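*Asks:* predicted coordinates and the sequence they were generated for:
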Amino acid sequence: MLVLEDLTREQVRDWRVRGMKDHGVVFDHIDQYGEPSARRLFSNRLVDEAQRLADTRHLALHTTWGQA
């Protein structure tokens, strides 16, 4: 179990860097500890960004507007 209050500043920074490099880390944390915990650990901005970018994975960026 991850207790946010027990993490050092360096550990929090390391988690945030991992979350920025791999949004799967953010989603894994949400699955295990919930979104409020993820927002406290990673920041609202990073969680919002991960969720927004996850939604864009379904876009076919190589198609023209007429084909979409």
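*Replies:* Received, thanks. Numbering: from 1, shown residues only.

*Asks:* going by C-alpha atoms from here, please, whenever you check contacts or count neighbours.
*Replies:* Will do.

*Asks:* chain neighbours aside, what residue packs nearest to the residue nearest the centre of the chain?
*Replies:* For the chain, the residue whose C-alpha lies nearest the mean C-alpha position (CA atoms, centre = their mean) is Val26; its distance is 3.5 Å. The shortest distance from Val26 to any non-neighbouring residue, by CA to CA, 6 or more residues apart in numbering, is to Gly19 (5.5 Å).

*Asks:* dropping in the other structure now:
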Amino acid sequence: MLPAPRPAADIDDDQELVLEELTQEQVLEWRNRAAADHQLVVDHIHRYGKLSAQRLFTRAFVAQVHRLAGLGHLDLGYTTWGQA
């Protein structure tokens, strides 16, 4: 399992992320970082669960990341229309 995302301030790797202790500025920083790197959302879900990720990143954003992650298996070089 990959380590959970951490705010910019140095935090001990063993320290748990407590959403209630985050400032509004820290939450916005997490969301900005997740917008640039969706793996942060996936890592957060693996460590803290989907509900926690939805609270931190918003339910809509977590759903969007899941949709995009589901598209990762597509081979864009293949067409279902057969040979041209």
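*Replies:* Yep, that arrived. All figures in this text were calculated on a predicted structure; none of them were measured in a lab.

*Asks:* TM between them?
*Replies:* For these two chains in superposition, a TM-score of 0.92 is obtained (TM-score structural alignment, normalised by the length of structure 1); 67 aligned residues with a CA RMSD of 1.0 Å.

*Asks:* could you check how far the residue nearest to Val26 of structure 1 is from Tyr33 of structure 1?
*Replies:* Separation of Gly19 of structure 1 from Tyr33 of structure 1 (CA to CA, to the nearest Å) stands at 15 Å.

*Asks:* what about those two, which has more around it?
*Replies:* Neighbours were tallied for Gly19 of structure 1 and for Tyr33 using other CA atoms under 10 Å; the higher tally belongs to Gly19 (22 against 14).

*Asks:* what is the aligned counterpart of that one in structure 2?
*Replies:* Gly19 of structure 1 maps onto Ala34 of structure 2 when the alignment is built from TM-score structural alignment.

*Asks:* once aligned, what mean separation remains between the one helix or strand Ile45 of structure 2 maps to and structure 1?
*Replies:* Counting by DSSP states H and E, the element that carries Ile45 of structure 2 is helix 39-48. Helix 39-48 of structure 2 differs from its equivalent in structure 1 by a mean of 0.4 Å after superposition (mean CA distance after the TM-score superposition for structure 1).
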